[in-house]
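*Asks:* sequence and predicted structure, then a few things I'm wondering about:
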Amino acid sequence: MPEYNGLLPLYKPRGMTSHDCVFRLRKLLKFKKIGHTGTLDPTVDGVLVLCLGKATKIAQYLLEYSKTYQGIVRLGTSTTTEDAEGEVIECEPVTGPIRRVDVEKVFQSFLGEIEQSVPMYSAVKVNGKKLYEYARAGITITPPSRKVKIYALDIEGRTSSFTTDIPFKVSCSKGTYIRTLAVDIGKKMGYPAHLFRLTRTQAGPFGIHECVTFDQIEQLLDEHQFENCLRPLEYGLNLMDRWVVDEQTAKQVGHGAVLPKPNHFEKGPHAVFDNQGKCLAIYQLHPEKPGMIKPDKVLAD
């Protein structure tokens, strides 16, 4: 059986779920230890980072990274699912062109921390049941809300006015529903709206330019060069706070020792590296011992 270790930046095609992508790669590689780092709706294409072998240990940390998307908000119609796949539930003609400056003002109002209602067609559970199960059964329920952050929200292109379609680019925190953002943008502009199209262009340190398609993977496998497209797990931790330790401390870290907190160690997990650039562990502040740190995940062999 082959053995693979590393991170695969996959270009997820439209029409496949994240689980579909994992299933297909498992069949292609004949290798089971593969996981993904956050779901993408079937209608969305773009960056999906897969973890293979030992790299599955850091999947939970990659989930925390911010994401960037490009998409289109379509004004004038809203749908059951908040995207183009749902049934139309409201229509209102867009009267006249909408000025770019007015769109920019609406976009500015969403920057920073905002509160979103979780869409009814989602897998979030309420009382042990997924929201989309309530929706499909026609059961009315108040969905939960969550706080997310919008770091940037800009119009794509130089168009001076718009009719129904507004192209945008957004950078946001984990857990942000872009479908809901599109609907809320429409509400602020006075129209029903839905997310017409969406592509994830960045996930943490991984950009769409470095993603490989399934066709490319098959070709690389035929040429026995598949491992060339894998990134080491250290690459996936590039955006995490880093602590490089000496040889003696590296041995302690490798054994999962509780250690005194270094001066630079603030809140949030830190990736601990040795002098050769290998990540040994993820450490965090000790919840019960002030001034100490403990391993959250030991990665050393």
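*Replies:* Sure thing, it's come through. Residues are numbered from 1 along each chain as shown.
*Asks:* only C-alpha atoms from now on, for both contacts and neighbour counts.
*Replies:* Fine.
*Asks:* how about stretch 156-172: buried residues?
*Replies:* Of the residues in stretch 156-172, those with enough neighbours to count as buried (16 or more other CA atoms under 10 Å) are 162, 164, 166, 167, 168, 169, 170, 171, 172.
*Asks:* hold the first one in mind and look at this next one:
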Amino acid sequence: MDGILPLWKPKGMTSHDCVMKVRKLLHTKKVGHTGTLDPEVEGVLPICIGQATKIVPFLTDTKKTYIAEMFLGIATETEDSYGEVIASKTVNHSFTEEEIDAALNSFRGKITQIPPMYSAVKVNGKKLYEYARQHIDVERPKRQVEIYELKKLPNKQPSNQVFRLKIVCSKGTYIRTLCVDIGKKLGYPAHMSALERIQTGAFAKEDTVNFAELEKAATSDDAKFLLLPIVSGLQHLKTLEVDEKTKVRVRHGQKLPRPDSITSADPFKVMHGNELLAVYQVHPDHHNEIKPVRVFNEN
């Protein structure tokens, strides 16, 4: 069984929990997820099965889209609604759309973030949340991320404390930290009170399958019909079309002369018609050649 299961991860489960449950339901060990979601967050979590596990690094690297809820006036140690309150300030100002957009504008594009202490980022071989639980303060590494889109959405109920945000961002972006930083820009402590990931790469919320649907399909051996083809996870990569003769060479994992159409060092998918053959890249030492990164076996 090879393909991508566009799973809707429920609250209360880790991404690893989801992988273990899919393994059990589909009776296969070759299962991997494509970008961690915190247990209290729900959303799109593509699960790669069989040969699709070969593309996990490429799917992890895609843009992510979130709907976040930012709560103004209270900051927590975990930067979300599950942590202890560490600061509070009464919000007695009703922000205009112009004021909010001016604050959001300073976070659009490439920004630098400092990961929260309650995160899995490692410092000296130890995860930050392990230091946090021991009340040990360590210097956290800065990281550059990119915010492609950031806008305020209409509130479900009128409030000068709760703001709904749509965020399209690069991998590695901490939405919790973004909410805290936006709050600071507005002059208040803040935290992320809710979060949904509605898209990862080409996989959107409307494409997803929940565990109830998967369990039902697994009992009747119909689970394979829920899987999307491996190539659907590589839509963001450029395509090199090859002929029948070159297809054989690609299947054998051979290096090839670099075509004129390949103008960047980014990985690209190699196709023969509708058939995904491999992912190749420009050879790092011989720029006139391309070499395989992943080769997919013939079904």
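*Replies:* In hand now; what should we look at? What you see is a predicted model; the values in this text were computed from it and never measured.
*Asks:* ok so, going back, just the ones in strands from the buried residues of stretch 156-172 of the first structure, please.
*Replies:* Among those, the subset assigned to strands under DSSP state E consists of 162, 166, 167, 168, 169, 170, 171, 172.
*Asks:* aligned partner of the second one in the second structure?
*Replies:* In the second structure, the residue paired with residue 166 of the first structure is residue 163, using TM-score structural alignment.
*Asks:* I figured that match hits residue 73, correct?
*Replies:* No - with contact defined as CA atoms under 8 Å, residue 163 of the second structure does not reach residue 73; the gap is 11.6 Å.
*Asks:* list of residues touching stretch 158-169 of the first structure?
*Replies:* Contacts of stretch 158-169 of the first structure from elsewhere in the structure, counted by CA atoms under 8 Å, 6 or more residues apart in numbering, are 68-76, 94, 96-100, 152-157.
*Asks:* helix, strand or coil: sort out the nearest residue to residue 112 of the second structure once chain neighbours are set aside for me.
*Replies:* Distances taken as CA to CA, 6 or more residues apart in numbering place residue 144 nearest to residue 112 of the second structure, at 4.5 Å, with adjacent residues excluded. When states are read from DSSP: H, G, I helix; E, B strand; the rest coil, the local structure at residue 144 of the second structure comes out as strand.
*Asks:* do residue 197 of the second structure as well
*Replies:* What three-state DSSP gives for residue 197 of the second structure is strand.
*Asks:* trace it over to the first structure, please.
*Replies:* By TM-score structural alignment, residue 197 of the second structure lines up with residue 200.
*Asks:* next one: residue 147 of the second structure
*Replies:* Using TM-score structural alignment, the equivalent of residue 147 of the second structure in the first structure is residue 150.
*Asks:* any idea how far the closest residue to its match other than its chain neighbours is from residue 147 of the first structure?
*Replies:* Setting aside the residues directly before and after it, residue 150 of the first structure is nearest to residue 172 in space (CA to CA, 6+ apart), at 4.4 Å. For residue 172 of the first structure, the distance to residue 147 of the first structure (CA to CA, to the nearest Å) stands at 11 Å.
*Asks:* try residue 275 of the first structure
*Replies:* For residue 275 of the first structure, the distance to residue 147 of the first structure equals 39 Å [CA to CA].
*Asks:* do residue 239 of the first structure as well
*Replies:* When distance is defined by CA to CA, residue 239 of the first structure is 22 Å away from residue 147 of the first structure.
*Asks:* onto which residues of the second structure does stretch 210-227 of the first structure map?
*Replies:* Counterpart in the second structure of stretch 210-227 of the first structure, with TM-score structural alignment as the criterion, is residues 207-224.
*Asks:* what do you get for stretch 17-30 of the first structure?
*Replies:* Mapped onto the second structure using TM-score structural alignment, stretch 17-30 of the first structure covers residues 14-27.
*Asks:* and stretch 282-292 of the first structure, by the same measure?
*Replies:* Going by TM-score structural alignment: stretch 282-292 of the first structure matches residues 279-289.
*Asks:* give me the residues contacting that stretch.
*Replies:* Counting contacts by CA under 8 Å, 6+ apart, the residues outside stretch 279-289 of the second structure that touch it are 255-258, 264-270, 290-295.
*Asks:* in helices only, show me the contacts of stretch 158-169 of the first structure.
*Replies:* With helices identified by DSSP state H, the entries of the contacts of stretch 158-169 of the first structure that belong to them are residue 100.
*Asks:* can you say which of the contacts of stretch 158-169 of the first structure are buried?
*Replies:* Buried members of the contacts of stretch 158-169 of the first structure, scored by 16+ other CA under 10 Å, are 68-76, 94, 98, 153, 155.
*Asks:* and those, which two are the farthest apart?
*Replies:* Pairwise distances across these peak at 28.1 Å for 68 and 94 (criterion: CA to CA).
*Asks:* any idea how many residues pack against residue 88 of the second structure?
*Replies:* Residue 88 of the second structure is surrounded by 14 other residues when neighbours are defined as other CA atoms under 10 Å.
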